[in-house]
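Asker: following is a predicted model, sequence given first.
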Amino acid sequence: MSDPLNLRARVSQLFPALREDLEALVRIPSVSAPAFDQSHVAASAEAVAELLRGAGLDDVQILTAGGSRPAVIARRAAPEGGPTVLLYAHHDVQPPGNRTDWESDPFIPTEREGRLYGRGAADDKAGIIAHLGALRTLGEDLAVGVTVFVEGEEEIGSPFFVEFLTAHAALLRADVIVVADSANWKVGVPGLTTSLRGLVDCEVELTTASHAIHSGMFGGPVLDAITLLSRLVATLHDDAGNVAVAGLAHAPDPTVDYDEADFRADSGVLDSVTLAGTGPISARLWTRPALSVIGFDAPSVALSSNTIIPKATAKLSLRIAAGQDPAAALAALRAHLESHAPFGAQVVVRDGELGRSFQAPVDSAAMRAARAAFEQAWGTPPVDIGLGGSIPFIADLLEVFPDAAILVTGVEDPDSRAHGANESVHLGELEKVVLAEALLLAALAEQG
């Protein structure tokens, strides 16, 4: 792929201003979780809309559907015979968590060693900047139609996504969809996400008695609910750490593997901790089920008393392999929990979120254009990667727009720590992401 528009020089010239725009977005605490002030989500949508107006898009709207958080749709019509490309990102962010875990304020963008730290700096306000930067770089040379769709509730599971797509389908219909909400293989090596695990979650409540009882008077014949729930949770994995729930599928192993030393460095797992499961690390991350306890309700240590606890609840998060039906996976998990109730305890499973997986065609015309664009931007070919995390709305996009080609690209790297403390984006990589997207849009225009 040639670069007749000298896009690399343009991106370099524009990047300082793009960084300032990213910093301004990070300063807005746009947490979409209902316990937080939603006026900040509205302010974030307004800020994104203003940036897109400044990028030359002439039809910019802030829209909702049902009870959704505000989303931004900005459009520029395709030239005669040209394709339309939908550029997706989201402007809402995760809660910051414990502020003491952050080395700097989560909503004051701070640079350290070439990385910009702050909540949303990577996930996914950098995705907004990738789209914005590509549009500014191409300017009047943009030869495709563009619709930018910046969602406002991805971090709470996009509960109104299908309703939003259906309500605004005429505005969002496109030939190619670029989702900037994934990751690259590592700093210096780009990645194209070709598979995403699906998501199932549920709550399991275990009860042993009608009320709390004195641990001295009744302890011995009666085990507390926390102990029994712990025993139940322990049945979910075998001795090697593989998920032990019957009926869960595996997809084929990836063609690349994740070096164990790199994985340990990227994840921060302690040297003394043995990695769970068997087989390639990349398969354990991308193409096999993974099951975690992400919440546990029981009396805190500070509020504890000498009583045998009669009830405890855990929230389970199950990532499922591409191709597995989420409802079938949830049924398998429920059957396992109910059949492994220890000591005859009462077990009740409450269904939670269901998110479908995604498997991309690896040799479509759009994918070939993306591979060439990424290789030119980084100087090395992209790696086909999976993602252990789930982006269920991608399946929703395919359901509403079945003829669209979907490309899942990323602004993160293994050290971005999205959702965690000290989230960051590598500024040098973000500049390459902007260049790659500009090259991709130029290539799609050539494809027609």
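Answerer: Everything's here; your move.
Asker: please count neighbours and contacts with C-alpha atoms only from this point.
Answerer: Fine.
Asker: now do the helices in the stretch 301-448 of the chain.
Answerer: 326-339, 365-378, 393-400, 427-447 (DSSP state H, counting those that start in this stretch).
Asker: which one of these is the most hemmed in?
Answerer: Comparing the helices of the stretch 301-448 of the chain by mean neighbour count (mean count of other Cα atoms under 10 Å), helix 427-447 ranks first with a mean of 23.
Asker: other residues contacting that one?
Answerer: 1, 3, 7-8, 11-12, 15, 82-83, 114-116, 126, 129-131, 133-135, 137-138, 142-144, 187-188, 366, 369-370, 373-374, 376-378, 410-411 (Cα atoms under 8 Å, 6 or more residues apart in numbering).
Asker: of those residues, select the buried ones using a PyMOL command.
Answerer: A single PyMOL command selects the buried members of the contacts of helix 427-447 (16 or more other Cα atoms under 10 Å):
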select buried, resi 7+8+11+15+82+83+115+116+126+129+130+131+133+134+135+137+138+142+143+144+366+369+370+373+374+376+377+378+410+411
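Asker: let's bring in a second one:
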Amino acid sequence: MTNTSVDELRSRVEADWQRVVKVLEDKIALKSVSANGITGEHMKRSAEFVADVLKAEGVDARVVQSENPDGTPGAWEVVGSRIVDPAARTVLLYAHHDVQPVPDPSEWDTDPFVATTKDDGRLYGRGAADDGGGIAIHSGALRALGDDLGVNIKVFIEGEEEMGSPSFIPFIEAHRDEFESDVIIVADSGNWSAEIPSLTTSLRGNTCVDVTVRVLGHPVHSGQFGGPILDANTLAAMLIASMYDENGSLVVPGVASEEPIGGLQRDLDEASLRADAAVVDGYRLAGTDSLASRLWTKPSVTVIGFDSHPVDGSFNVIADAARFRLSMRTSPNQKPAEAQQALADFLKAHAPFGAEVTVEAGENGQGWAMDPDSVVVKDAETALETAFGVEPANKGEGGSIPFIPELQRLFPGAQVLVTGPEDPKANAHSPNESIDLASLKKNILAEALLLRSLAA
């Protein structure tokens, strides 16, 4: 284990700071929007830039083009390694170099592809946080450790994360040796706030179903048949409502519910949640128990599509059938296919007034939960606390990052840690994306301290 002190590492991060900021500024200027074509020259230039940044830290980084499942050319990926001792632990560092598009630059206060530092201590630009910040963390941590690096490093900087990673699994399977590791650090999430660090403890899975409710063989006149025959839209509404109790909690048998992974250090603030989501004043938040559990580890169902006749041009007929799509976020540890089947069984068993209900299964995505009791997790929490000067408040995510459980599935012996440069003000995927520079500096120190601990 390296004897480099915390103060020495902190001093090295400080001395390297202007280089790190320049890396971030140059990365933003590359306009690496994967939605404009993952195989494009702009994406290749972005990958080559990142490879050069990592080469400067002793990583034999190179750019490789992936292949989609259908055999067509895929994204430009960056892979490489720095082996210090074949007997030492191996750590895979993940980030992605593609960024979200900017549909309307007029919604930004600055040029989205010109890095701009403001008096609030934040650097603004598309990809500043997501995930230029992740690249900056890895680069800064490796520079801080320098020749004192005591673990083997492998890197994978992805070029299509914002496009759903279609070639991710084929690429890993074709380059399995590039990914074999003991610990995987995914720097693509964020902290509780700019001042309070976090590990991401869990991600919900997801599944969806298309449901058709039929009551008639064809539409009929409401004046002639209305009363004993309810229209299919009303029956569909009844069926949807049957999934919930009086508190708005989901009551579908077989759909699992969990508490926050690793315990709950602090709950989310209701006022902030209401403001962030623009909740109308009179609405009472659904569900019971902590807000964190409702958002991170308990299941939720959302009607994301509904086929019905538009209000304009409507006339007095009883709708014969209604079709809607349900999207379910599943608890981190439940198999989504299991939850999907339980939901389908419930819907068919609760057909209102004996209407005909058919359910068509959609795609599934597995959730993920870290092992809160592992030594690696404890090392990461200690590193965060040392770097930030406050105890971390670990948090889950209500959404899904499908490649993380896939990484865990492909490399079951590896410990996965999800860290990252974002905070609630980062506006990733939105106008005025930014990164808190003081927090970024602490994140770099935290990763350097973690890599130092992993050398034990």
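Answerer: Perfect, thanks for sending it. Quantities reported herein were computed from a predicted structural model and do not represent experimental measurements.
Asker: tm score of chain vs chain?
Answerer: Once superposed, the chains reach a TM-score of 0.84 (TM-score structural alignment, normalised by the length of the first structure), with 441 aligned residues with a Cα RMSD of 3.5 Å.
Asker: quick one on the thing from earlier: ok, which of the helices of the stretch 301-448 of the first structure comes nearest Leu52 of the first structure?
Answerer: Between Leu52 of the first structure and the helices of the stretch 301-448 of the first structure, the shortest separation by Cα to Cα is 15.1 Å, and it involves helix 427-447.
Asker: could I get the helices of the stretch 301-448 of the first structure as a markdown table with distance to Thr100 of the first structure?
Answerer: Formatted as a markdown table, the helices of the stretch 301-448 of the first structure follow (distance: least, Cα to Cα, whole Å):
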| stretch | distance to Thr100 of the first structure |
| --- | --- |
| helix 326-339 | 36 |
| helix 365-378 | 36 |
| helix 393-400 | 33 |
| helix 427-447 | 25 |
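Asker: figure out which of the ones you listed is closest to Glu151 of the first structure.
Answerer: Short answer: helix 393-400, nearest of the helices of the stretch 301-448 of the first structure by Cα to Cα, at 10.8 Å.
Asker: give me the mean distance between that closest one and the second structure.
Answerer: Superposed on the second structure, helix 393-400 of the first structure shows a mean distance to its aligned partners of 2.0 Å (mean Cα distance after the TM-score superposition for the first structure).
Asker: so where in the second structure does that helix end up aligned?
Answerer: Aligned using TM-score structural alignment, helix 393-400 of the first structure spans residues 403-410 in the second structure.
Asker: show me where the stretch 1-150 of the first structure has its strands.
Answerer: Assigned by DSSP state E, counting those that start in this stretch, the stretch 1-150 of the first structure shows strands spanning 59-63, 71-76, 84-90, 110-112, 115-117, 145-151.
Asker: and the most centrally placed residue in the second structure, what is it in contact with?
Answerer: Centroid-nearest residue in the second structure, with Cα atoms, centre = their mean: Ile401, separated by 4.2 Å. Contacts for Ile401 of the second structure (Cα under 8 Å, 6+ apart) come out as Leu203, Gly367.
Asker: try it again with 10 Å
Answerer: 161, 164, 188-189, 202-206, 365-368 (Cα atoms under 10 Å, 6 or more residues apart in numbering).
Asker: coming back round to it: what separates the match of helix 393-400 of the first structure from the chain centre, distance-wise?
Answerer: In terms of Cα atoms, centre = their mean, to the nearest Å, the centre of stretch 403-410 of the second structure is set 13 Å apart from its chain centre.
Asker: which element is the residue of the second structure most remote from its centre on?
Answerer: No residue in the second structure sits farther from the centre than Gln224, which is 52.2 Å out by Cα atoms, centre = their mean. Secondary structure assignment for Gln224 of the second structure, by DSSP states H and E: helix 222-225.
Asker: in the stretch 1-150 of the second structure, which spans are helices?
Answerer: Along the stretch 1-150 of the second structure, counting by DSSP H, counting those that start in this stretch, helices occupy 6-15, 17-29, 41-55, 132-145.
Asker: quick one, helices of the stretch 201-350 of the second structure?
Answerer: 222-225, 232-241, 270-277, 291-296, 336-349.
Asker: so which of these is nearest Gly74 of the second structure?
Answerer: Closest approach to Gly74 of the second structure among those (Cα to Cα): helix 336-349, 27.7 Å.
Asker: circling back: could I get the strands of the stretch 1-150 of the first structure in a markdown table, plus columns for distance to Val48 of the first structure?
Answerer: Formatted as a markdown table, these follow (distance: least, Cα to Cα, whole Å):
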| stretch | distance to Val48 of the first structure |
| --- | --- |
| strand 59-63 | 9 |
| strand 71-76 | 7 |
| strand 84-90 | 10 |
| strand 110-112 | 21 |
| strand 115-117 | 19 |
| strand 145-151 | 8 |
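Asker: for these, which one sits closest to Pro280 of the first structure?
Answerer: Closest among these, once you apply Cα to Cα, is strand 115-117, at 29.8 Å.
Asker: ok, average deviation of the closest one from the second structure?
Answerer: Compared with the second structure, strand 115-117 of the first structure is 3.2 Å away on average (mean Cα distance after the TM-score superposition for the first structure).
Asker: show residues contacting the match of helix 393-400 of the first structure.
Answerer: 161, 164-166, 168-169, 172-173, 176, 179-180, 184, 186, 203, 205, 332, 365-370, 411-412, 414-418.
Asker: the same query, at a cut-off of 7 Å, please.
Answerer: Gln366, Gly367, Trp368, Ala414 (Cα atoms under 7 Å, 6 or more residues apart in numbering).
Asker: please apply the same query to stretch 280-289 of the second structure.
Answerer: Counting by Cα under 7 Å, 6+ apart, Asn247, Gly248, Ser249, Arg294 sit against stretch 280-289 of the second structure.
Asker: tell me which of the residues you listed is nearest to Val311 of the second structure?
Answerer: Distances from Val311 of the second structure to those, taken by Cα to Cα, are shortest for Gly248, at 27.8 Å.
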